[in-house]
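Visitor: okay, structure incoming, though there's no sequence with it:
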């Protein structure tokens, strides 16, 4: 009975501890407000903002650069999908998607068809880029993906003169998988890497506090529930669960090995 009680208490502790972790880490969901964007930017500053799970479309021409931006928080592994619908008649074309972080550093794709060549006359071409997991903190010299705004650039490379300016339709979508405590690190950024510009200068005597309050943020999109990027992660839950299980195992082992606790009988005349 003692062993059954110990195992029952361990299972209860595991369920109570794991429950809040699952509730605090919801998966990204598509935006429920507003319609899907139908335009693409032509530079980093004019990139069209999209949310995770939101499908965006745009019309353009071969030779153009198309830009979109999206938010990615710590512990997420974003995947960028892009589809380009080509005109009926065209030569072989090579299309490419590049992803940049908030510091405009190009981020490598873990896997996926980042560059793909469409054969002559092909109706469309599909591209994909799975980024590395976003870290809450990184060394200044590292190129690790960090929380903030990310940019998608879609373009055709190596075009012939005959194919320049042909009309195309593009569709992009960003999904993210929540990796959780497996990607947690001991540290966090003070603020996510979201581009912004100071609306006023301190040369006119304005103090630093007032200047920071009047700054204008260029990117308004953020993950559902806001930016986390804090010290908390579900690995703390599993660490606590491991400690509880270890303590219960110690109590159970002691209960099995300590014996009845009564002194053994001494034979008469010994």
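Guide: Great, that's in hand. These numbers were taken from a predicted model, which means no experiment stands behind them.
Visitor: make it CA atoms for all contacts and neighbour counts henceforth
Guide: OK.
Visitor: can you show me the helices along this structure?
Guide: Listed in chain order, the helices of the chain (DSSP state H) span 2-24, 208-213, 234-257.
Visitor: putting a second one here so we can go through both:
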């Protein structure tokens, strides 16, 4: 019994001693949880300055842009039903700064509705001595349909906006290096009770440009009114009710005067 007890205690001591050594090796071997670029994807080197000029990117396509502190950077990507998108960004500061700065990454759908993030550092603060700051935003799963009053993510175009929320005034205009990546998990629409007829894509062509022939249309003399129409305003409900009110006020004045007038004495 004593030999078995001694062996058991020795094995337990070896396991306890090897545990702390084996755990770091396992942690180092584990892959990172952040999104990775797609193999062979071309790097995007520019960004838009508004919703209308947002640069189109695809999921898994890396972005590397040189910008200035205070710029609003816009990108757009397409989302399908059943997908969960993860946006990760890194802002590097090549030069010295005078103080801490707060950066933010925001996501909007095709109707310009701000989407909530379920995970990620959406508004981190970089200290004065920090050389970079990392931002992240994990969106909710895109639904194939939703109620009109809800703000659930739907298939269509989505916009990513990266900007600085709080920065010392001397640091405005300082150069920064921005790296951004959008990843998509999930394929196909989940089993649901509806389907969106048209994706939420912003209409950037609201009207057609008229040519010179269309803009200058001939005016028919018969359509022109007489000089009396220029003097008198067009009759409408407002003029009718005003006239009726004036007549009633005059009648009420006459009746009131007749009731309150005293008869003359002979």
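Guide: Structure received. This one's a predicted model, so the numbers in the text were calculated from it and none came from an experiment.
Visitor: report the TM-score for the pair.
Guide: Once the chains are laid over each other, their TM-score by TM-score structural alignment, normalised by the length of the second structure reads 0.61; 175 aligned residues with a C-alpha RMSD of 2.5 Å.
Visitor: any chance of the helices of the first structure in JSON lines, plus distance to residue 120 of the first structure and mean neighbour count?
Guide: As requested, those are exported to JSON lines (distance: least, C-alpha to C-alpha, whole Å; neighbours: other C-alpha atoms under 10 Å):
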{"stretch": "helix 2-24", "distance to residue 120 of the first structure": "49", "mean neighbour count": "14"}
{"stretch": "helix 208-213", "distance to residue 120 of the first structure": "53", "mean neighbour count": "12"}
{"stretch": "helix 234-257", "distance to residue 120 of the first structure": "50", "mean neighbour count": "14"}
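Visitor: can I get the ones you listed in CSV with distance to residue 42 of the first structure?
Guide: CSV is the format used below for these (distance: least, C-alpha to C-alpha, whole Å):
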stretch, distance to residue 42 of the first structure
helix 2-24, 37
helix 208-213, 29
helix 234-257, 40
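Visitor: residue 195 of the second structure: neighbouring residues, count only.
Guide: 14 (other C-alpha atoms under 10 Å).
Visitor: for it, give me its contacts.
Guide: By C-alpha atoms under 8 Å, 6 or more residues apart in numbering, the contact list for residue 195 of the second structure reads 144, 145.
Visitor: again, but for residue 86 of the second structure
Guide: Here residue 86 of the second structure is in contact with 35, 136, 137, 138, 139, 182, 183, 184 (criterion: C-alpha under 8 Å, 6+ apart).
Visitor: which one of those sits closest to residue 64 of the second structure?
Guide: The closest of these to residue 64 of the second structure turns out to be residue 182 (C-alpha to C-alpha; 12.5 Å).
Visitor: ok, now how distant is that closest one from residue 138 of the second structure?
Guide: Computed as C-alpha to C-alpha, to the nearest Å, the residue 182 of the second structure to residue 138 of the second structure distance reads 10 Å.
Visitor: which neighbours do those two share?
Guide: 85, 86, 87.
Visitor: which one is the first one nearest to, not counting chain neighbours?
Guide: Okay, so that is residue 85 of the second structure. residue 184 (4.5 Å; C-alpha to C-alpha, 6 or more residues apart in numbering).
Visitor: what is the aligned counterpart of the one you found in the first structure?
Guide: Under the alignment by TM-score structural alignment, residue 184 of the second structure pairs with residue 176 in the first structure.
Visitor: go on, residue 169 of the second structure?
Guide: Residue 169 of the second structure maps onto residue 161 in the first structure, by TM-score structural alignment.
Visitor: same question for residue 111 of the second structure.
Guide: In the first structure, residue 111 of the second structure lands on residue 103 (TM-score structural alignment).
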